[in-house]
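>>> pasting a predicted model and its sequence here:
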Amino acid sequence: MSYQNILIAKEHNIATITINRPEKLNALNKVTIEELHHAFSTLETHQDIRAIILKGSGEKAFVAGADIAEFAEFSVEEGIQLSAQGQETLFNFVENLKVPVIAAINGFALGGGLELAMACHIRVVSDNAKMGLPEVSLGVIPGYGGTQRLPQLIGKGRALEMILTAGMISAEEAYRMGLVNHVVKQEELVSFCNEIAQKIIKNSPAAISMAIHAVNANYKEGENGFETEIKSFGKCFGTEDFKEGTKAFLEKRKAVFTGE
């Protein structure tokens, strides 16, 4: 598939996806969401890809929100469909991806942009970043998981304040709240994310995918996170990665994991 709005680069088991709509501050439209889904789903099947970095092009924005012009005239049913399809196609999909996704947040991450960052497994921001969910200022609410993931990350009270005021917060505020993992200088953002990815790819891909599944289970209705952990822990014993990891430990050498 040829992409209009995203770029993909691969190096040393790490893939970088760049949302490339700088003239629109990398705003998410239908085509971009579909392209991102295709890119993530394709990279997940590549055994040589062990981590993914997601970033926006240019110096102004990670993703400045959704493309409002696309849905300004939508009906109630069209709005429901927009939210449901978006969550299934991209946001929930990224959250449940077997390969860890690191969001490199530069500049603005607003609305759907912040929701996409929150769906990623790890978030790193540049010191010039501004984040927020301004949807209520447009007469709507966050529809791509923002009302659910933000309270999970920073607590109900702070989440409601951010959502109801439609205000933006700084990188340092986001860090203090626990919304992001790290704050770094703008020029160091991608290299810092790459350092985290390098640490990840040394470990078992099979175990990493199990860990993501187990952590996510705690936040899913009808799932018992502890039970999921127990089952996932047990499944690890049936993998080649477990055999290699324990053998390498006993032989005092570095493990060579295959993800099987």
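Thanks, I have it.
>>> can we go C-alpha only for contacts and neighbour counts from here?
OK.
>>> skipping adjacent residues, who's closest to the spatially most central residue of the chain in space?
Of all residues in the chain, the one closest to the mean position by Cα atoms, centre = their mean is C120, 1.5 Å from it. Leaving aside its chain neighbours, C120 sits nearest to V101 (5.3 Å; criterion: Cα to Cα, 6 or more residues apart in numbering).
>>> longest helix in the protein, by number of residues?
As assigned by DSSP state H, the longest helix anywhere in the chain is helix 30-44.
>>> could you pull out the strands for the stretch 101-250 of the chain?
Ranges of strands in the stretch 101-250 of the chain, per DSSP state E, counting those that start in this stretch, are 101-105, 108-110, 122-126, 130-132, 168-170, 182-184.
>>> about what we covered before: the longest helix of the chain vs strand 101-105, what angle?
With axes from the mean of the first three to the mean of the last three Cα atoms, to 10 degrees applied, the angle from helix 30-44 to strand 101-105 works out at 140 degrees.
>>> packing partners for the helix or strand following helix 30-44?
Tracing the chain past helix 30-44, the next element assigned as helix or strand by DSSP states H and E is strand 51-56. If you count contacts as 3 or more Cα pairs under 8 Å, 6 or more residues apart in numbering; DSSP states H and E, strand 51-56 packs onto strand 14-19, strand 61-63, strand 101-105, helix 189-200.
>>> so which bits of stretch 88-107 are buried?
Neighbour-count burial for stretch 88-107, with 16 or more other Cα atoms under 10 Å as criterion, is recorded at 89-107.
>>> another structure for you, compare them:
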Amino acid sequence: MSQVLWQADNGIGVITIDSPPVNALNQEVLSQLSDIVGNISDDIQVVIITGAGEKAFVAGADIKEFPQLKQEAGETLCKNGQSVFQKIADLKQPVIAAVNGFALGGGLELALACDFRVASRNAQLGLPEVKLGVIPGYGGTQRLARLIGPGKAKQLIFSGEFVSAEEAYRIGLVEQLAEGSALEEAKKWAQTIQKRSPLAVQATKQAIDKGLELDLQEGLKIEARLFGEICLTEDKNEGVAAFFERREPQFKGK
């Protein structure tokens, strides 16, 4: 039975973790997630990742897999989860996390692998691994510190405490609060992004992600190179023409 669902509609793909009761990330879920991510076609412009129901986005890894872990198996477990989440981060399409309910441990790490996060008001987020005597292993120590700064990341990880959606928004852990459904709010953002040139959006994602790995001057070189490449596209010509003709552009991704 599939525990990870895929639905595509008008260029927006939605991945839903459906592993009751709390959408835990066991190895089968990770395998199914990896397969879906690896087969997303070019006609998908934006990807949304969410959890089934309102109780949990993903409430963490499956703790039942932990008791027998020794050093080698623990490291292998982490590397497997990291590789799946990196596949998500490396997608050329923008990826939005629609966070409903609990996003804890591996669940928050999954959200961190997305490009930005939309959270419902009932969301609670945290990396409570230290309460189990372990550390975040699916990228949490690295992505959280890069997103909200090392000091705040250490405070949250050292304590293992959860934060509310409002606090997560205040500290920059989530970028948008939804008044209603996080998924519906994420779809609105996806539809807005769809109106833009997909080539420009993808180039922007590449410039930001690659640039963050380099110093400023090297990052600026990447930005300039990608800008130059975009100048050769039909989308650039259409966008500029639409501006002067005072109409909405009709981008084709070419």
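Yes, it's here. Computed from a predicted structure; not experimentally measured.
>>> circling back to that earlier point, go through the helices and strands packed on strand 51-56 of structure 1 and pick out the most buried.
strand 61-63 (a mean of 31; mean count of other Cα atoms under 10 Å).
>>> other residues contacting the helix or strand following that strand?
Using DSSP H and E, the helix or strand that directly follows strand 61-63 of structure 1 along the chain is helix 76-86. By Cα atoms under 8 Å, 6 or more residues apart in numbering, the residues outside helix 76-86 of structure 1 that reach it are 33, 71, 143-144.
>>> tell me the one of those residues nearest K55 of structure 1?
For those, the minimum distance to K55 of structure 1 (Cα to Cα) is 14.0 Å, reached by I33.
>>> thought the residue nearest to the centre of structure 1 was touching V94?
Yes. Judged on Cα atoms under 8 Å, C120 of structure 1 makes contact with V94 at a distance of 6.2 Å.
>>> mutual contacts of those two, please.
V101.
>>> counting neighbours, what do you get for G56 of structure 1?
29 (other Cα atoms under 10 Å).
>>> my bad, E167 of structure 2
14.
>>> and it, what pairs with it in structure 1?
When structure 1 is aligned by TM-score structural alignment, E167 of structure 2 is paired with E173.
>>> so the aligned partner of M131 of structure 1 in structure 2 versus L104 of structure 2, what's the distance?
Aligned against structure 2 by TM-score structural alignment, M131 of structure 1 finds its counterpart in L125. Applying Cα to Cα, to the nearest Å, the value for L125 of structure 2 to L104 of structure 2 is 5 Å.
>>> who's more crowded, these two?
Counted by other Cα under 10 Å, L125 of structure 2 and L104 do not tie: L125 has more neighbours, with 29 against 26.
>>> leaving out the residues flanking it, which one is nearest to the more buried one?
A103 (4.8 Å).
>>> structure 1: which residue goes with that neighbour?
For A103 of structure 2, the residue aligned by TM-score structural alignment is A109.
>>> let me see the contact set for D62 of structure 2.
Residues near D62 of structure 2 by Cα under 8 Å, 6+ apart: 24-26.
>>> wait, I meant E244 of structure 1
E244 of structure 1 makes contacts with 255-257, as judged by Cα under 8 Å, 6+ apart.
>>> tell me the one among the residues you listed nearest to E115 of structure 1.
Within the contacts of E244 of structure 1, the smallest distance to E115 of structure 1 is 32.5 Å, found for F257 (Cα to Cα).
>>> which one in structure 2 is aligned with the closest one?
Aligned against structure 2 by TM-score structural alignment, F257 of structure 1 finds its counterpart in F251.
>>> now that match, what's its secondary structure?
Assigned by DSSP: H, G, I helix; E, B strand; the rest coil, the conformation of F251 of structure 2 is coil.
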